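>>> sequence first, predicted model second:
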Amino acid sequence: MFGIGGGELIIIILIAIMIFGSKGIPDVARFMGKTMAQLKNATNEIKNEIQNSTTDSGIDLNSITDGISDEINKAKEGINNTVNPLKDITTDIQNPIQEVKEDIENLSGPIKRQF
């Protein structure tokens, strides 16, 4: 939960109780809940306004965001290939190793049966 451990959460709760008191905590929580709901409503209104204005002006917002998403994915792949260039090599090496292992198992099968 947000990178907070159990001990850290207990310390935060204790500090909140010390600052607001046990009777003030529900009021603070109620205020925070209302504030978060208002913030969420405001961001949704902004999103809707942007979508409506792009639709009215004839701009396809989905094509713009898809193009950006494609470029971001290409950049991620490039970074991953730069950071971990051995990723493809390991699969190229594992297949021949697996084949040799199977060949050894096939050849040693009759030998193992003799013991």
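Received, thanks. Residues are numbered from 1 along each chain as shown.
>>> CA only for contacts and neighbour counts going forward, please
Noted.
>>> what about Glu49, distance to Ala42?
Applying CA to CA, to the nearest Å, the value for Glu49 to Ala42 is 11 Å.
>>> which stretches in the chain count as helices?
Ranges of helices in the chain, per DSSP state H, are 6-57, 61-83, 87-114.
>>> and for Ala16, the neighbour number?
If you count neighbours by other CA atoms under 10 Å, Ala16 ends up with 15.
>>> correction: Ile50
13.
>>> for it, what are its contacts?
Shown in contact with Ile50 (CA atoms under 8 Å, 6 or more residues apart in numbering): no residues.
>>> hold the first one in mind and look at this next one:
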Amino acid sequence: MGTLPLFISGGEIAFIVFILVMVFGADKVPEIAKGLGQGMRSIKNATNEIKSEVMKSADKHKTDVSGVKTDVTKEIDKVKEDIEEITGSVKRRF
């Protein structure tokens, strides 16, 4: 499977899922995964809002932020990719 950015192997993920099932029961695991997905979506929305506010502020002050915009966009895209990679593995497991 490979290693996730958090350096968690497939075996460790399986062990965590096993513990979750043992502690919360099989019927609660989908609810937990749904909550995690909603949390990730909230983070994604917050980053988009921050990006929007930065761009509005720059436009308001008529500052040339093309370099800053590119850097911010790259960083946000990296965070989105990391979130998608993490939530993708969670979605595949459930």
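Great, that's in hand. Since we're looking at a predicted model, the values are computed, not measured.
>>> how about the residue positioned nearest the centre of the second structure, secondary structure?
Central residue of the second structure (CA atoms, centre = their mean): Ile83, 2.4 Å from the mean position. Recorded secondary structure, Ile83 of the second structure: helix (DSSP: H, G, I helix; E, B strand; the rest coil).
>>> surely it touches Ser42?
No. With contact defined as CA atoms under 8 Å, Ile83 of the second structure does not count as touching Ser42 (11.1 Å).
>>> residue in the first structure paired with Lys80 of the second structure?
Here Lys80 of the second structure stays unmatched in the first structure, going by TM-score structural alignment.
>>> ok so, going back, give me the neighbour count for the residue nearest to the residue nearest to the centre of the second structure when sequence neighbours are not counted.
Excluding its sequence neighbours, the residue lying closest to Ile83 of the second structure (CA to CA, 6 or more residues apart in numbering) is Met40, at 6.8 Å. Using other CA under 10 Å, Met40 of the second structure has 17 neighbouring residues.
>>> counterpart of Met40 of the second structure in the first structure?
Match for Met40 of the second structure (TM-score structural alignment): Met36.
>>> try Lys51 of the second structure
In the first structure, the residue matched to Lys51 of the second structure (TM-score structural alignment) is Lys47.
>>> not counting residues beside it along the chain, what's closest to Ala58 of the second structure?
Beyond its immediate neighbours in the sequence, the residue positioned closest to Ala58 of the second structure (CA to CA, 6+ apart) is Val65, lying 6.8 Å away.
>>> counterpart of the one you found over in the first structure?
By TM-score structural alignment, Val65 of the second structure lines up with Leu61 in the first structure.
>>> neighbours of the equivalent of Met18 of the first structure over in the second structure, how many?
Under the alignment (TM-score structural alignment), Met18 of the first structure pairs with Met22 of the second structure. Met22 of the second structure is flanked by 11 other residues according to other CA under 10 Å.
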